[in-house]
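Student: Model the structure of this input:
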Amino acid sequence: MGAWHQSLFGCFSNFDVAFYGFLVCQPCTLGSMIAFHYQENFSFLHFLLGLIAPWSLMLRSDIRLRESIPGSACDDCIKTVCCYPCSFCQVTKQYADRGCKFFPISLA
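Tutor: Below you'll find the model as predicted:
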């Protein structure tokens, strides 16, 4: 069974993911994860998709299922809606550890 690489509130212990991944350019970071998920190169379309919040929930659920992390769709939804910044940073860290390259910054 898998596990998250950082806790939900672990964003406070990882400055790069919290600051650059969420505060500086959240659409760039989310767009990079979408491109990585579909094995595509980052483009302006991915940036535009990064502006749409439901993608974050979809990516959270997908990585939880792929890595056999305990939880449910309801759990993903609650964490994404009620604590979006921390949930986003948790998912970003998981994608960074899988080799996702973030445009235009590097979180690896």
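
Student: only C-alpha atoms for contact and neighbour calcs from this point on.
Tutor: Will do.

Student: Can you give the distance of the helix or strand where Arg60 lies from its chain's centre?
Tutor: Remark: Arg60 resides in helix 54-66, with elements defined by DSSP states H and E. Helix 54-66 has its C-alpha centroid displaced from the chain centroid by 8 Å (C-alpha atoms, centre = their mean, to the nearest Å).

Student: want to put them side by side, so please do this one too:
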Amino acid sequence: MATKIVIQQPQPLMYEMESTEWSTGICDCCEDIESCCLAFWCGPCFACKTVHEYGECLCLPLLDMFGFIPPIALTMRVVTRQRYGIKDTICHDCLYACCCYACSWCQVSREIKMRAKPVVLTHALPNVNAGNYNA
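Tutor: This next block holds a predicted model:
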């Protein structure tokens, strides 16, 4: 008589621990020099690139040219905070969007990059032989 043996290996568990804070400060431009330079020398191009990386229309930041509080820069800060559960205030978002335009875009860009990095498990063996085996 054949006995059916089921072998199931324990799977690695991984808990995602998201911070409720920005991963970098508003003036931490040295964290990503390339982005900082692009934001400083060509802000509209950098804003378009960041919005595109977020998954929105590439030309959306061009609307920022028509108001005192740049609507797209403000919106991107708020939406990024909501997506990643970052606690901050709309007042800070307005202040940074108006007074620190390039730094604000850099911070949002860094956040998107840092939170989008794939998680790599170490010391995890591939599950090549998973399944049912007949003895």
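
Student: Would you state the helices of structure 1 in chain order?
Tutor: 15-16, 26-37, 44-49, 54-66, 73-82, 84-97 (DSSP state H).

Student: so which of those helices comes closest to Phe9 of structure 1?
Tutor: Closest to Phe9 of structure 1 of the helices of structure 1 is helix 84-97 (C-alpha to C-alpha; 5.8 Å).

Student: residue closest to the middle of structure 2?
Tutor: Nearest to the mean C-alpha position of structure 2, by C-alpha atoms, centre = their mean, lies Ile112 at 2.3 Å.

Student: Excluding chain neighbours, what is closest to the counterpart of that residue in structure 1?
Tutor: Under the alignment (TM-score structural alignment), Ile112 of structure 2 pairs with Tyr95 in structure 1. Excluding its sequence neighbours, the residue lying closest to Tyr95 of structure 1 (C-alpha to C-alpha, 6 or more residues apart in numbering) is Met33, at 6.9 Å.

Student: The one you found maps to what in structure 2?
Tutor: Met33 of structure 1 maps onto Thr50 in structure 2, by TM-score structural alignment.
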